[in-house]
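Peer 1: What would the 3D arrangement of this be:
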Amino acid sequence: MRIQIGMVKRKIGLNCLLILFITVQQTFGQQSIRLNNHWQFLKQDLGGIWEAVRPVKEGNPESVPLWTEVTLPHCVNARDAVDPDENYYQGPAWYRTQLAIKNPYANGRTLLHFEGAGQKTEVYVYTTKVATHVGGYDEWTADITDAVNAFLKQDSLVKQFKGKVPVSIRCDNTRDLEMIPSDLSDFNLYGGLYRYLNLVYVPAVSLDKVFAEAVTGKDGKTGTVTVRARLYNPANITGEAEMTLQLLDPQGKEIQAIQKKCRSLNGEHRFDELKVIRPQLWSPETPVLYTLVTTIRTSAGIYEQKTKIGFRDFEFVKHGPFLLNGKRLLLRGTHRHEDHAGVAAAMTENMMREEMISMKEMGVNFIRLGHYQQSRIILNLCDSLGILVWEEIPWCRGGLGGDLYKEQARRMLTNMIEQHYNHPSVIIWGLGNENDWPGDFPDFDKEKIRQFMKELNDLSHRLDPSRKTAIRRCDFCKDIVDVYSPSIWAGWYRGIYTEYKEVTRSEFDKVDHFLHVEWGGDSHAGRHSENPDKSLQNIKATGAADERAGDASLYGGAARASKDGDWSETYICNLVDWHLKEQETMPWLTGTAQWPFKDFSTPVRPDNPIPYMNQKGVVERDLTKKEAYYVFQSYWTGKPMAHIYGHSWPVRWGNEGEEKMIKVYSNCDVAELYVNGKSLGVKKRNSQDFPAAGLRWNVPLKKGQYEVKVVAKKGKETVTDTIRFEYQTGKWAKPARLELTKIKEENGVVTLQAQLMDDKGIRCLDAMDWIRFGLTGDGRLLDDLGTSSGSRYVQLYNGRALISVAKGKDRAVLSARSGKLPLAFLDL
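Peer 2: Modelled structure (predicted):
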């Protein structure tokens, strides 16, 4: 088994951490191969498995259906999830390939290990169905040994396929009320082989799973490791086994090793307890990992499995804060959906790594993985980066189904806990999300939901007594789980953000253990406001901040920011700024998690400024940072930083000589602002001086160009930031025409800007109209990305919108339409 390790030194806060990025946490055998290449894909169903494997003569033009070449991971909905003009595809799709099977073990097992596939999956070797799985997010394995052996005994087939074994896989994300998660969920239920698929060779007897529990007291003076190993022996081979367990310190030096003889080659086996004197403790600042090496030797061969573990102790104090290793730690969190521009759920390992590093550099020490078990790669990164985890099963919205529904929930909870049992980053197993949301069934029985929640809670504690259970937003079940998170959306779905502390304290007092996950609001990247609160004057303080039925709608109901606000980055930065400065004065608070880190696609928000996108992220769907990212960084990080608000705001507006606020988000002690080379004075940072912790300057502006620079100091270190913008004093009338211009061209990709102008040619800088781009000729719009500059149908941000085109060799013409204005063209 090859373990790919890259070592990256990154300075996080004032500490320099050595971070190991490990492709797989637990090896599956001596040989494991990612099956990324040589796949064909069909976005429809087949008449039967024979259509996937029947011989096709070369050059036969009548061969149907037509397959396309793809690489894995691959998502059926890579583009259509954010197509503004049609619903995303929910139905069957097929993948096929031919494998050269070369198992090195005599009588060894050949496995296909799925790291996740959506949502129902069938596996075929030639025409034989060898495995099925229901559930889009847990790992599972198809043992194809017997089917492969049977195929290889048929000489005619071996000759026909040139010694390779045909493998076909059917994935199906068709709507099904008797599955979790519900299609009422605020995220797409993607289809396809959207996580890595591995071909694995193991001996006839191997290790199925190793469960290691590393325990240390609050003082950290001693540590113990208890280990049990489950064997995989499908052929029921008899005999004895010798098992060895080695514990290696973070530098790879052996601390202790024990051996045991096993007369049975089935079931679970427990090892004697391992002891460590003064273990190095795992924490967000020092994510120290030890290694367990478990080896089994039988007459069938030798199998070795490596497992990363960490020593740490945590506690949710009753009616109090969160403790890690005996000290208070304010959980500074965010959320993650498995979603990315251009690929949807099919994120590569490099994409995941870039995303998680960006979170850590924002100052995150906690994450809730919403709303389903996520890739093992993400859990490995949380271990190595030092990010505590709440991971949950996808029992999300809709109510409670029948026996098949419940069995899937039990199975996915069991799989999640067993598969991620050893990760020191995990502290909470989530049992559900918004289970108070009806709609999938005629009856909505709260008592039946309570009973099933109790069953899942008991199952979780039986499988793993060391971790807590939690749910979010289901008040009639809040007494069942260990930790509860109510719905608090101060300043977005209800009320105003200055109510945040009052409402949070009220909810905190209602339960023994409280953790606030999901807060924030939507922002349309690139949209800024000179007066973000103007449209909110009718919103009243309510003393409550929960999200209620219909609050997410853009129509009807009471006045609220989510419906009546401008969706500007300006407003969201103020909301985030207020929340973060308040959290510094709440010593009883366990922590919070902003929702979410990255914009993601959803079928239930077709009318948002980017259709079918939840835009609450602090980065866009392609990881482009929004302004709010730097607000978090200014509160949560130690490494000196300074960011002037407005890097994506090229034109500000107002009256001649009007004072405009220029804000700097920084964690430095002092900052000095320069406007066109002239110092406007030094300000001291005070986190309680809202907004921008006191680092704000009111500057009279006149028509023209401006360069603004900040010089900030923290101790002996100095950091700077610079922006440039134009100040427009001209007053505009209603939009009269669209103007298209080319911004840049690089590597065959042209970036273009559309702007709304009035009849005098003055830019309409507050316009939020819709615009639709089109392309005729030789080229391709880079759209359906779910970003503000990667959508062919999108709301304008400050009267403009960007789009890019991949040019061909021949002529191409870009078109743009907004409302009833004349169509605009630009010849590329």
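
Peer 1: C-alpha from now on. contacts and neighbour counts both.
Peer 2: OK.

Peer 1: wait, what's in contact with residue 688?
Peer 2: Contacts of residue 688 were listed using CA atoms under 8 Å, 6 or more residues apart in numbering, and they are 581-582, 694.

Peer 1: I misspoke; the intended subject was residue 804.
Peer 2: Applying CA under 8 Å, 6+ apart, we find residue 804 in contact with 749-752, 781-783, 789-790.

Peer 1: Export those as a markdown table, with columns for distance to residue 80 and secondary structure.
Peer 2: Formatted as a markdown table, the contacts of residue 804 follow (distance: CA to CA, whole Å; DSSP: H, G, I helix; E, B strand; the rest coil):
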| residue | distance to residue 80 | secondary structure |
| --- | --- | --- |
| 749 | 22 | strand |
| 750 | 23 | strand |
| 751 | 22 | strand |
| 752 | 23 | strand |
| 781 | 14 | strand |
| 782 | 13 | coil |
| 783 | 10 | coil |
| 789 | 17 | coil |
| 790 | 13 | coil |
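
Peer 1: just to revisit the earlier point, could you flag which of the contacts of residue 688 are buried?
Peer 2: Buried members of those, counted by 16 or more other CA atoms under 10 Å: 581, 694.

Peer 1: compare with the first, here's sequence two:
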Amino acid sequence: MKRILLLFITIIFIVCNNLYSQQAQRLNNDWEYLKSDLGGIWEANRPAKVGSSESVPLWTKVTLPHCFNALDAVDPDVNYYQGPGWYRSNLRIENPYQNGRTILNFEGAGQKTQVYVYNTKVGEHVGGYDEWTVDITDAVEAFKKDTVFNGRFKGKIPISIRCDNSRDLEMIPSDLSDFNIYGGIYRYLNLVYTPQLSFDKIFALAEVDAAGKLGTLKISSRFYNPKNIQNASLKIKITDPNNKIISESEKQFTALKLTEELAQIQVKKPMLWSPDAPNLYKVEITVEQHGEEASHTEKVGFRNFEFIKKGPFMLNGKRLLLRGTHRHEDHADVAAAMTEGMIRTEIQMMKNMGVNFIRLGHYQQSRIVLNLCDSLGIMVWEEIPWCRGGLGGQVYQAQAKRMLTNMIEQHYNHPAIIIWGLGNENDWPNDFTTFDESKIRAFMSELNDLSHKIDNTRMTAIRRCDFCKDIVDVYSPSIWAGWYRGIYTDYKEITEKEFDSVDKFLHVEWGGDSHAGRHSENPDDAVSKVNRSNKGDERDGDASLFGGSARVSKDGDWSESYVCSLIDWHLKEQETMPWLSGSAYWPFKDFSTPVRPDNPVPYVNQKGVIERDFTKKESYYVFQSYWTNKLMAHIYGHSWPVRWGDKDEDRMVKVYANADEAELFVNGISQGIKKRNSQDFPAAGLRWMVNYKEGHNTLKVVARKGKESVIDEIIQDYQTAKWGKPTKLILEKIADDNGKITIQAKLLDANNILCLNAKNVIEFGLTGDGKLIDNQGTSVGSRRVELYNGRAVISLYTNGGKSITSVKTDGIATAFLSL
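Peer 2: The predicted structure follows:
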């Protein structure tokens, strides 16, 4: 058919919750961006004077997704931009349907958005994380009839979009939040063509009894029917995970309502959805009127889950320990504007680490994330961004309810979701002159009731608001043993006490910061200073690097060594807690935050097990060693080039592996075979005391499980020379890859000995033709950064020319290097 062939190259068929189209095209290219406001919409459309300097303001070419704050979120010298920004493009719109509708579908844009067709405002939205649509059909047709203006744009339609992430106390999330409130069209924008009658949403509820023997699939719809069409026919096809058709039906409508119950189908012995076998059934629905069809596809899964009162989590009748982490939508060089490929890489890395559960912090995330969780078998806690600050007025509360409704309706069909989150750290005041716990409780109750009204098949939950913990189904208190309060060996005791205080318990958010590349021979030094009577509950001010009681978060070395031990202890303890439903480490990836300017990487929360550019830290492998089945082994210290100590002093070498046993070789000599025992801390017994030789040392481990084996190998130097007070910076080139040069700064004492415990803040500079690769929010992509073991690295592009690089720190002469 002609309409199917039309735009074939540019059309993609999108299967998702509320993209009700037959045809959709991602609008990625040919956009311009302006980082400021306009005096009026005419400024976006008025004709430029060719060759005239009066053609202002100046727009920049960009592709979508795009974030205002791709770089400035982690720029150490500025506050990140919060304000308006504009996008514009001229679109060729050719709807193939007779009297069809043309729609812009926003998968997410921050934080307040207005949409214009030429000079006509056609829609707006408040909220940076839920999906929304604008029907531009009538405005497009009106513009096409204006022959003067239509001629100037050569048959294309001028579209202008204003986004605004200005600070506003009467909207969520609060600017007190520990993450950036980004601006821009930072998720995909789609041009959608539909017939006159199509789908707004399909709700497909797949349920199964506790025994897993009988499944029920209830299907209902909400139509998009602006012309109030009454007569239509509908087809439904259900396909099982093996692509076998298990049900087909047809239905005729002569008085079509906005919402319709479409079908209720029983499925005997359904193939159940689980992390090990994420079986998905496909629901295909087509509505037809006057020879035109709109189709919609959903994927659903049959699973039965339960949080046992005063007990663990059950999935499909069996206990399952939720092994989780958290995700922010944030990445080096793009901030929130992650591409589908980036998102897929990140979620797959989580799965490869052994994750079966993710809390999406602290807002509704891209449908791409949820689709991946469905297909990979990762359960989800998804929440609205009611985060910190207190409680605003009616506008504020209406937005929270609207975002909760949108989140549930848009992601209703995903089998991955088991929890709707209603808030985070709602005990945190300061956005308003008054902080009224009773009003927060009342509003939390409203949200809880609303969630259950829309979807009574899933749990509700919050984290860290003790005075509301009796309202929601599942509660997570604040337990940061060994970081913000207490020591990590108290974790089990603290957790059991909190478990006893609620009916249904889940521990989300634990861990600690680590500066990638920094390692320590004595990582637990700060623990001795901590007052153990201050148990693991995080409190306001604990995240500060200044003042207050002794705590590892302030007084520790922020080494990867310490955090690996903290994680190792938590994971080995969780194996001995049969009543535990599960936990989620905070977070998976380092992310930007405006409230941490003094961190080793400025404006970055560094608690991730990977860096902001997907570089794995050592802690990633600790999780793998406990949570995965595919044979792996990792010698701790791949990013630790130089160890130190006295001559003939034994140093511990740890191997994180899921093998039955492992054999370590140092400089070709076996150090013996160790058996793995998860309760033998640290490293589950896979540790050796090794006598390094001065200089280069080669370490190799051979790990075995049954007949399988795996090898890991690293080279480390060993330094016995003692260093004194740092006196000298040097700068050296360590790599050159076709115009991309990597330089390394080192801090030495008066005898040119590397100061391996140095943590000075240094700053790289560059003048000339090159360009630093900075503002990445990583330990090797920041021009201002704390040293890791006396050194720091950054890269630059030469751009085919010459440059002079520099590095400086307080009290020491600046070093230069010509390139």
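
Peer 1: quick one on the thing from earlier: now, which of the contacts of residue 804 of the first structure sits nearest residue 686 of the first structure?
Peer 2: Ranked by distance to residue 686 of the first structure (CA to CA), the contacts of residue 804 of the first structure are led by residue 789 at 35.8 Å.

Peer 1: before we move on, back to that, now the contacts of residue 804 of the first structure as a markdown table including neighbour count and distance to residue 9 of the first structure?
Peer 2: Listed next are the contacts of residue 804 of the first structure as a markdown table, based on neighbours: other CA atoms under 10 Å; distance: CA to CA, whole Å:
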| residue | neighbour count | distance to residue 9 of the first structure |
| --- | --- | --- |
| 749 | 17 | 34 |
| 750 | 18 | 36 |
| 751 | 18 | 35 |
| 752 | 20 | 38 |
| 781 | 20 | 38 |
| 782 | 18 | 35 |
| 783 | 22 | 36 |
| 789 | 22 | 33 |
| 790 | 23 | 33 |
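
Peer 1: Identify those among the contacts of residue 688 of the first structure that sit within helices.
Peer 2: The subset of the contacts of residue 688 of the first structure located in helices under the criterion DSSP state H comprises 581-582.

Peer 1: what does residue 642 of the second structure align to in the first structure?
Peer 2: Alignment note (TM-score structural alignment): residue 642 of the second structure maps to residue 651 of the first structure.

Peer 1: and the gap between that match and residue 527 of the first structure?
Peer 2: According to CA to CA, to the nearest Å, residue 651 of the first structure and residue 527 of the first structure sit 11 Å apart.

Peer 1: higher neighbour count, these two?
Peer 2: Neighbours per residue (other CA atoms under 10 Å) separate residue 651 of the first structure from residue 527, with residue 527 holding more: 26 against 18.

Peer 1: The more buried one contacts residue 571, correct?
Peer 2: No: the criterion here is CA atoms under 8 Å, and residue 527 of the first structure misses it with residue 571 at 10.0 Å.

Peer 1: For residue 723 of the first structure, pull up the helix or strand it's in.
Peer 2: Per DSSP states H and E: residue 723 of the first structure is located in strand 717-728.

Peer 1: Packing partners of the helix or strand just after that strand?
Peer 2: Counting by DSSP H and E, the next helix or strand C-terminal to strand 717-728 of the first structure is strand 737-746. With contacts taken as 3 or more CA pairs under 8 Å, 6 or more residues apart in numbering; DSSP states H and E, strand 737-746 of the first structure sits against strand 749-757, strand 800-817, strand 824-827.

Peer 1: I'd like the ones you listed as TSV, with distance to residue 56 of the first structure appended.
Peer 2: As requested, those are exported to TSV (distance: least, CA to CA, whole Å):
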stretch	distance to residue 56 of the first structure
strand 749-757	38
strand 800-817	33
strand 824-827	44
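
Peer 1: hey, which of these is tucked in deepest?
Peer 2: Ranked by mean neighbour count, those are led by strand 749-757 with a mean of 20 (mean count of other CA atoms under 10 Å).

Peer 1: which outside residues touch that strand?
Peer 2: Strand 749-757 of the first structure has contacts (CA under 8 Å, 6+ apart) with 732, 735-745, 763-764, 767, 799-807, 816.

Peer 1: Give me the nearest residue to the counterpart of residue 181 of the second structure in the first structure, chain neighbours excluded.
Peer 2: Residue pairing (TM-score structural alignment): residue 181 of the second structure is matched to residue 189 of the first structure. Computed as CA to CA, 6 or more residues apart in numbering, the closest residue to residue 189 of the first structure that is not its neighbour in sequence is residue 173, at 6.7 Å.

Peer 1: Show me what that neighbour lines up with in the second structure.
Peer 2: For residue 173 of the first structure, the aligned position in the second structure is residue 165, judged by TM-score structural alignment.

Peer 1: need the contact list for that match.
Peer 2: 82-84, 110-112, 181-184.

Peer 1: Now check the second structure for the residue matching residue 312 of the first structure.
Peer 2: Checking TM-score structural alignment: residue 312 of the first structure goes with residue 303.

Peer 1: For its match, the count of nearby residues, please.
Peer 2: Residue crowding around residue 303 of the second structure was assessed by other CA under 10 Å; the count is 24.

Peer 1: same deal with the one 4 residues further on?
Peer 2: The number of residues packed around residue 307 of the second structure, counting by other CA under 10 Å, is 19.

Peer 1: Same question for the one 5 residues further on.
Peer 2: Burial of residue 312 of the second structure is recorded as 22 neighbouring residues (other CA under 10 Å).

Peer 1: same deal with residue 277 of the first structure?
Peer 2: Other residues near residue 277 of the first structure come to 12 when the count uses other CA under 10 Å.

Peer 1: which one in the second structure is aligned with it?
Peer 2: Using TM-score structural alignment, the partner of residue 277 of the first structure in the second structure is residue 268.

Peer 1: How about the contacts made by that match?
Peer 2: For residue 268 of the second structure, the contact set (CA under 8 Å, 6+ apart) comprises 213-215.

Peer 1: Stretch 562-571 of the second structure maps to which residues in the first structure?
Peer 2: Per TM-score structural alignment, the counterpart of stretch 562-571 of the second structure in the first structure is residues 571-580.

Peer 1: er, stretch 445-452 of the second structure I mean
Peer 2: Residues 454-461 of the first structure are matched to stretch 445-452 of the second structure when aligned by TM-score structural alignment.

Peer 1: Check stretch 380-400 of the second structure too.
Peer 2: Mapped onto the first structure using TM-score structural alignment, stretch 380-400 of the second structure spans residues 389-409.
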